[in-house]
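S.K.: Could you work out the structure for the sequence below:
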Amino acid sequence: MAALRLLFCCFVLLTPSLAQETPYIPQTIELDLVFPRNDTYAPIDYFPLILGLQNAKAAWPQGVKIAWKLERLDTDTTLQEGFFPPHEPQYYARDDYHTRGEAPSDPFIYYHFPFVLRNFTSGHWRYSWQFGFAQN
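M.R.: Just a heads-up that it's a prediction; the model follows:
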């Protein structure tokens, strides 16, 4: 009986800490375009495209997946495509690439420097992305 009481006390003490580990679901998760905004910018050697993932702590364990496309609208050029996470072994699970474990930061900032935006002079561009989860 004393052992049962001790187990019950341990369970009661652990319950609040377990509740803090698991994020409350549902939660609001946002993927925002941080830079560039709809504006005109001076040409630079490496032009960044930056996305911000808000509430990454809740999103990351669900397997974040981002696919993006960049196309120039005023000329006939090749469509640029990319993805996050990169195709590296630490992101590979169940025949797919996605995030696992804990988020490295919250918010999480994803940036890339597409080759087509290197040393360009001017143009009109469309940047689009898809955002989803490997598991819901």
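
S.K.: rest of the way, CA atoms for contacts and neighbours
M.R.: Fine.

S.K.: got a list of what Ile50 touches?
M.R.: Neighbouring residues of Ile50 by Cα atoms under 8 Å, 6 or more residues apart in numbering: 33-36, 109-112.

S.K.: So which of these belong to strands?
M.R.: Among the contacts of Ile50, the ones falling in strands (DSSP state E) are 33-35, 109-112.

S.K.: Out of the residues you listed, which comes closest to Gly63?
M.R.: Tyr110 (15.1 Å; Cα to Cα).

S.K.: to compare against the first, here's another:
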Amino acid sequence: MRIPWASWLLAACMGTTINASNILEVDLVFPRNETYAPTEWFPVVFAVQNPERARYLNLGLEYILWNLDDSNDVRPFTHELRWANWTDKNPYLAHEFTGMFRNEGRWKVTWTLMWESCNEYAFENHRDVRNMISNMTSWSTWFTTQSTAPKVDLVAATANKTCLGQYGMAINVTDKTMQVPQGVTWSGGGYTNDTCVVVASSTQTPRPDPCRVDIDKTIVASMEASLKNRLCNWLDPPADCPKDDKNAGQQLAVAGVSCLLAAFGALGFFLM
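M.R.: Next comes the predicted model:
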């Protein structure tokens, strides 16, 4: 993957504040460089600000959770963003709950953002190129869990408008789109009708601002309801699930056993 010159990557902790409508910003909103109480289900939340600018970038977002006290405890995650509805909400929130942080410890989250843009000069001048302009950058955040620390509270965490030591990526996405020529390798073509967008270089580096993202009680309730629905549809649902959800999980297990028995029955029939 080609890593472009630094001017293509508009991301840093220092510089001018982002306020232009053509700036796409991606931030790790939670966790931050802080200490939290261990919890059964811990949220990891990313925000895409001005998300309509991501439409033609073929964004990819991956992250790894590291247990710094146990080198064997490493878990990778990926957010599938190519089918995201970028015009629905601003910011667009990508989140996941993990059961990794149920004990005290020291942790690190390393996240990588990838995107692709038009090779404007090559495409306009019909140069023989086979690839898009590919971009990739990574950041890491360290945090701890201690039993004496405050409980995880997304509303309170994002109400704090001081984000010292927090990093994000900002990309200057222009209004110019282009049709990707035949023969150019691009995994995003099927999601964008083979349309790419030109990313501008800049002499200034805007400063990403994760503190602009607020997560209110309604959003938290929606996240928790989604988690509860997933847990209640497992084969071993929690005790506080609605009765219908429990029955659905149990019926799924019975159906699986029935199908297995039916398969063995059919095999016995054919062997007779």
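
S.K.: that older thread, I'd like the contacts of Ile50 of structure 1 as TSV, with distance to Leu79 of structure 1 and neighbour count appended.
M.R.: Shown next, in TSV, are the contacts of Ile50 of structure 1 (distance: Cα to Cα, whole Å; neighbours: other Cα atoms under 10 Å):
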residue	distance to Leu79 of structure 1	neighbour count
Leu33	19	17
Val34	22	14
Phe35	20	14
Pro36	18	14
Ile109	24	17
Tyr110	20	16
Tyr111	18	14
His112	16	14
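
S.K.: What is the nearest of those residues to Gln54 of structure 1?
M.R.: Distance to Gln54 of structure 1 across the contacts of Ile50 of structure 1 (Cα to Cα) is lowest for Ile109, with 8.8 Å.

S.K.: Quick one: map the closest one onto structure 2.
M.R.: Taking TM-score structural alignment, Ile109 of structure 1 has Leu93 as its aligned residue in structure 2.

S.K.: and its match, what does it touch?
M.R.: Leu93 of structure 2 is in contact with 45-48, counting by Cα under 8 Å, 6+ apart.

S.K.: sorry, back to before: ok, so of the contacts of Ile50 of structure 1, who is nearest Thr121 of structure 1?
M.R.: Among those, and counting by Cα to Cα, the member closest to Thr121 of structure 1 is Pro36, at 15.9 Å.

S.K.: Can you tell me the closest non-neighbouring residue to Leu117 of structure 1?
M.R.: Nearest residue to Leu117 of structure 1 in three dimensions, chain neighbours excluded: Phe47, at 5.8 Å (Cα to Cα, 6 or more residues apart in numbering).

S.K.: isn't the one you found right up against Phe113?
M.R.: Yes - the criterion here is Cα atoms under 8 Å, and Phe47 of structure 1 meets it with Phe113 at 5.9 Å.

S.K.: and the contacts of Leu93 of structure 2 as JSON lines, adding secondary structure?
M.R.: Shown next, in JSON lines, are the contacts of Leu93 of structure 2 (DSSP: H, G, I helix; E, B strand; the rest coil):
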{"residue": "Val45", "secondary structure": "strand"}
{"residue": "Phe46", "secondary structure": "strand"}
{"residue": "Ala47", "secondary structure": "strand"}
{"residue": "Val48", "secondary structure": "strand"}
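
S.K.: Of the residues you listed - the most surrounded one?
M.R.: Val48 (26 neighbours; other Cα atoms under 10 Å).

S.K.: Which residue in structure 1 aligns with that one?
M.R.: Applying TM-score structural alignment, one finds that Val48 of structure 2 aligns to Leu53 in structure 1.

S.K.: Could you report the neighbour count for the closest residue to Gln27 of structure 1 other than its chain neighbours?
M.R.: Distances taken as Cα to Cα, 6+ apart place Ala58 nearest to Gln27 of structure 1, at 7.4 Å, with adjacent residues excluded. By other Cα under 10 Å, 19 other residues sit near Ala58 of structure 1.
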